[in-house]
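Colleague: Have a look; sequence and predicted model below, questions after that.
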Amino acid sequence: MPQFDLPLEQLRSYRTARAAPPGHTEYWQRTLAQSRAAGGSVRYQAVDAGLAVLDAYDVTFSGFGGHDVHAWHLVPRGLGDRLPVVVEFLGYGGGRGLVHERLTWAAHGFAQLVVDSRGQGGIWNTGDTPDPHGSGPATPGLLTRGVEHPYQLYYRRLLTDAALAVDAAAELPGTDPDRIATIGHSQGGAMALAAAALNPRVAATGARAPFLCGIARNLQLTDAVPYGELSAYLALYRDRAEQVLDVLDHVDLTFLTPQIACPTWISVGLTDLICPPSGIFGAINALGQVRPEVRTWPYNGHEAGGPHDEAHLAGWLHQQLPG
């Protein structure tokens, strides 16, 4: 499809007109402190997945509210016992699946932590982590869950899980706690950036077509799911738009990326109707402490660079996490 958003020259300077919600920093500090206080130890056990060159572990760590979150930990054999670790977060609707389904980063010589997404795993891959919180009226999907109040948001819980997954990665066998990267595509990209913003342990972060960037802007540009869930909700709750968008600003990456201090890599498809480019560039241009590497793909949508991005990102990660 043709490009529908701002021209690239304007994207490179685009900034949202919205301001961070009052108390945004304290909101996240309180959320993380409460969840860490409620958490327990990281638990893991070896699993036999039939892998010839990798050791696999079933991991359980404490996420938001001390809730159990599951993950797979994959460690290449014969490369030493202090490997750089890539924490991988997953796209919308998917879970960690089976051990053998996600081996890319371990195949490139990293220890790899594949983090399950709470309450997901029913669209394109299986999951094992429940979300014990309910919500008020919401459209099918995740984006409108808990939009009554910032402390009820589903994505508050999920982004907290992402930040605490980094703590768990630092404790696992075969990993170097000083060389932790976060990566992901779409929702996973949002989680990767949020983890880098919220957890100073992150040494590098990479996001392909990240979700949750410029939520209010995206609502004006697309009705593709997941943002279509929000437009459908507001078509029923006609007088709640500003209230709901103010709540969702608490989990908008535009207001978290200024806290990122590590090397950052982001890829954008310029025909992306699912996560429109201007929303992503608003988050990119809000980065204040680092100058990110940005790759743009003029003829690609939500896949952005796809396997080309993954090949490039593997090399970039080795540069950022040398040893």
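Modeller: Happy to help now that I have it. Numbering: from 1, shown residues only.

Colleague: all contacts plus neighbour counts: C-alpha atoms, from now on.
Modeller: Fine.

Colleague: At which residues are the helices of the stretch 151-300 of the chain located?
Modeller: Under the criterion DSSP state H, counting those that start in this stretch, helices of the stretch 151-300 of the chain are mapped to 154-171, 187-198, 215-221, 227-236, 241-248, 277-286.

Colleague: out of those, deepest packed?
Modeller: The highest average neighbour count among those, using mean count of other Cα atoms under 10 Å, belongs to helix 187-198 at a mean of 28.

Colleague: what packs against it?
Modeller: On a contact count with 3 or more Cα pairs under 8 Å, 6 or more residues apart in numbering; DSSP states H and E, helix 187-198 meets strand 82-89, helix 154-171, strand 174-185, strand 202-208.

Colleague: for these, which one sits closest to residue 252?
Modeller: With Cα to Cα as the measure, helix 154-171 is the member of those nearest residue 252 (9.4 Å).

Colleague: and the closest one, what does it pack onto?
Modeller: Here helix 154-171 touches helix 24-38, strand 54-62, strand 82-89, strand 174-185, helix 187-198, going by 3+ Cα pairs under 8 Å, 6+ apart.

Colleague: one more time with 10 Å, if that's ok
Modeller: helix 24-38, strand 54-62, strand 68-76, strand 82-89, strand 111-115, strand 174-185, helix 187-198, strand 202-208 (3 or more Cα pairs under 10 Å, 6 or more residues apart in numbering; DSSP states H and E).

Colleague: Pasting the second one now:
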Amino acid sequence: MPLNFDLSLEQLQSYQGTNPRPADFDEFWAKSLAELDVTEPRVEITPAEFSAPFARCEHLEFTGIGGVRVHAKLARPLEDAEGPAVLFFHGYNGRSTPWTELLAYVARGQTAVAMDLRGQGWGAPATGWAVSTQLLLGLEEGADRLHMRHAFLDTVRLARTVMDLPGVDPDRVATTGHSQGGALSLACAALEPRIAQVAAVFPFLSDYQRAWELALGEAPYDEITNWFRKRDPQHQRREEIFTRLGYIDIQHLAPRVRARVDWTVALEDVVCPPSTQYAAYNKLTCAKSMRTYPDFGHEDLPGIEDALYTVLHPL
């Protein structure tokens, strides 16, 4: 187990993070959730072009912060008998989970929903779509304008929308995703306490200053270095910038999570370094477990999808 670039496993298990936590962090998120509460959701559900004989496949859209329309795939059993649901969130600059993967969950009686993140996936408005730089979008305009703040709130709106659907038990809703999707799964559970289960695989969006200090030169955290090179070459605003990023750092949201958390880490991951993940994992106070791949990086992990399917059983 080389682990040449990061902390030892023993150090990881006690690491508490580097990125500063803003003094008004809790107030910030209370205000953000209050803003979401007064934003009209305007939920629309329409039939999808994809079909399966044992499922209803539909497009779900809602309005998020700033009036942005957010899209998700909705696949659910034909009968409205009350049952569990799983929310799927995708990786950075990716797109929603394919219908065929959602059907495995529908086949055992679960509603499966896959969101396209604003500015990245299928439902991205042309004015907000970007190939990269979503991480720092809005940074210089203030914490309230951070793109990832809006994305975190979109996950909450999605969860609440799904919890209100016929056939969904609001106390049996889970979240899952890899990388950015893992981070969104955790943020959703932190901001919507009714989420019952989280299955996160090497989550992104954690301990930004630690990722930057490791200087691995890997996307997407290299966006931070590029920002300093172009906007603050002498690092005169370093403390201000990392404190602002602290509002969207999942390690600071972690203590709010009440769901059971299944976490997967790859110890050779130079994209989402293990220490940035343990910074959040070590702050979880809920029931939790860690699955470790010692010789793998940010890549396809053998057996992981089957493991997640087992973990995300009907609660």
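Modeller: Alright, I've got the coordinates. None of the values given here were measured: they were computed from a predicted structure.

Colleague: Now render the helices of the stretch 151-300 of structure 1 as JSON lines, adding distance to residue 314 of structure 1.
Modeller: Converted to JSON lines, those look like this (distance: least, Cα to Cα, whole Å):
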{"stretch": "helix 154-171", "distance to residue 314 of structure 1": "19"}
{"stretch": "helix 187-198", "distance to residue 314 of structure 1": "15"}
{"stretch": "helix 215-221", "distance to residue 314 of structure 1": "29"}
{"stretch": "helix 227-236", "distance to residue 314 of structure 1": "30"}
{"stretch": "helix 241-248", "distance to residue 314 of structure 1": "32"}
{"stretch": "helix 277-286", "distance to residue 314 of structure 1": "21"}
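
Colleague: Any idea which of those gets closest to residue 73 of structure 1?
Modeller: Closest approach to residue 73 of structure 1 among those (Cα to Cα): helix 154-171, 8.7 Å.

Colleague: can the helices and strands packed on helix 187-198 of structure 1 go into JSON lines with extra columns for distance to residue 52 of structure 1?
Modeller: Below are those laid out as JSON lines (distance: least, Cα to Cα, whole Å):
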{"stretch": "strand 82-89", "distance to residue 52 of structure 1": "18"}
{"stretch": "helix 154-171", "distance to residue 52 of structure 1": "23"}
{"stretch": "strand 174-185", "distance to residue 52 of structure 1": "17"}
{"stretch": "strand 202-208", "distance to residue 52 of structure 1": "28"}
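
Colleague: residues touching residue 13 of structure 1, list them.
Modeller: Taking Cα atoms under 10 Å, 6 or more residues apart in numbering, we find residue 13 of structure 1 in contact with 278, 281, 282, 284, 285, 286.

Colleague: Please say which position in structure 2 residue 184 of structure 1 maps to.
Modeller: In structure 2, residue 184 of structure 1 lines up with residue 177, judged by TM-score structural alignment.

Colleague: My read is that that match contacts residue 198, right?
Modeller: Yes: with contacts counted by Cα atoms under 10 Å, residue 177 of structure 2 reaches residue 198, the gap being 8.8 Å.

Colleague: anything in contact with each of these two?
Modeller: Joint contacts of residue 177 of structure 2 and residue 198 (Cα under 10 Å, 6+ apart) are 87, 185, 186, 308.

Colleague: buried sites along the helix or strand hosting residue 104 of structure 2?
Modeller: In the assignment (DSSP states H and E), residue 104 of structure 2 maps to helix 99-106. Residues of helix 99-106 of structure 2 classed as buried: 99, 102, 103, 105, 106 (neighbour count, 16 or more other Cα atoms under 10 Å).

Colleague: And for stretch 308-315 of structure 2?
Modeller: 308, 312, 313, 314.

Colleague: Stretch 80-100 of structure 1 now?
Modeller: Under the neighbour-count criterion of 16+ other Cα under 10 Å, stretch 80-100 of structure 1 has 82-97, 99 buried.

Colleague: re earlier: between the contacts of residue 13 of structure 1, which sits nearest residue 234 of structure 1?
Modeller: Nearest to residue 234 of structure 1 among these is residue 278, at 21.7 Å by Cα to Cα.

Colleague: residues in contact with the closest one?
Modeller: Per Cα under 10 Å, 6+ apart, neighbours of residue 278 of structure 1: 5-8, 10-16, 213-214, 217-218, 221, 268, 270, 272, 284.

Colleague: now the residue sitting nearest the centre point of structure 1: how far from residue 265 of structure 1?
Modeller: With distances taken as Cα atoms, centre = their mean, the residue of structure 1 nearest its centroid is residue 191 (1.6 Å). To residue 265 of structure 1, residue 191 of structure 1 is 14 Å away according to Cα to Cα, to the nearest Å.
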